[in-house]
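Undergrad: Let me see the structure of the following:
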Amino acid sequence: MYMITMRLVGSHGTPAAPDDLRELLTAHFDPVDRIEHLWTRGDGDRIDLVFFVLAGCEAEALLTARAACLRAIAHTPRLAAWRLSDTADAGDGREFW
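TA: Below is the predicted model:
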């Protein structure tokens, strides 16, 4: 099992992360994704995500988590203003944890 961290970021004025964020994302996961658990935390204009993925290697886990996240965003209107960040810290200098 691999732990994969990602971050969603919003632009200035993006609505706060929904209270049911975890449920919104996991509703679009597929059993073949083999995502065992998802932890989420919203903080202003960012949402931290931690995926626990069963995979053969870290690269496979990363690609699976990324694809599942993008799929969930694409099919969830309440997440339309959010995008997957290219970096873990989104360039803001704040600690992930």
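Undergrad: Could you use CA atoms for every contact and neighbour count after this?
TA: Will do.
Undergrad: I'd like the next helix or strand past whichever helix in the chain runs longest.
TA: Ranked by residue count, the top helix of the chain under DSSP state H comes out as helix 58-74. Proceeding N to C from helix 58-74, the next assigned helix or strand is strand 82-84, under DSSP states H and E.
Undergrad: one more, for comparison:
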Amino acid sequence: MYMITFKLIGSCGSVTAPNDVRDLLTAHFAPADGIEHVTATADAGDDRIDLVLFSLANSEAEAMLTARAACLRALERAPELIAWRLSDGAAGDGPGIR
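TA: Modelled structure (predicted):
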């Protein structure tokens, strides 16, 4: 099992983290993603969400790629997360960027 960390960044100054961000993300994860557990933390009024994902994979690289793809999929599909993107440090320069 691998621990993968990402940051979600709000794309505008007035965005605040939804209370149920963990549920919003995991609703779009598939069993094939191998993600066993997710934590999401943000301070009230913060435009950043820290994510920690625990992934079953054959390697750290596979865990990182699969977790990134799962997060991007969730960002694309959950309307409540339309104002959020993976930070550049999370290799988030893909289709989930808004």
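Undergrad: Going by neighbour count, list what's buried in the longest helix of structure 1.
TA: Buried residues in helix 58-74 of structure 1, defined by neighbour count with 16 or more other Cα atoms under 10 Å: 61-62, 64-66, 68-69, 72-73.
Undergrad: For stretch 54-64 of structure 1, which outside residues touch it?
TA: By Cα atoms under 8 Å, 6 or more residues apart in numbering, the surrounding residues in contact with stretch 54-64 of structure 1 are 1-2, 4, 33-36, 53.
Undergrad: again, only using 7 Å
TA: The contact list for stretch 54-64 of structure 1 (Cα atoms under 7 Å, 6 or more residues apart in numbering) reads 1-2, 4, 33-35, 53.
Undergrad: Could you single out the nearest of the residues you listed to residue 23 of structure 1?
TA: Nearest to residue 23 of structure 1, judged by Cα to Cα, of the contacts of stretch 54-64 of structure 1 is residue 35 at 13.3 Å.
Undergrad: Leaving out the residues flanking it, which one is nearest to that closest one?
TA: Computed as Cα to Cα, 6 or more residues apart in numbering, the closest residue to residue 35 of structure 1 that is not its neighbour in sequence is residue 53, at 4.4 Å.
Undergrad: in terms of contact, does the one you found touch residue 34 like I think?
TA: Yes: between residue 53 of structure 1 and residue 34 a contact is recorded at 5.8 Å, counting by Cα atoms under 7 Å.
Undergrad: So for those two, which sits in the more crowded spot?
TA: More neighbours surround residue 53 than the other of residue 53 of structure 1 and residue 34, with 23 against 16 (other Cα atoms under 10 Å).
Undergrad: And the more buried one, how close does it get to residue 19 of structure 1?
TA: 23 Å (Cα to Cα, to the nearest Å).
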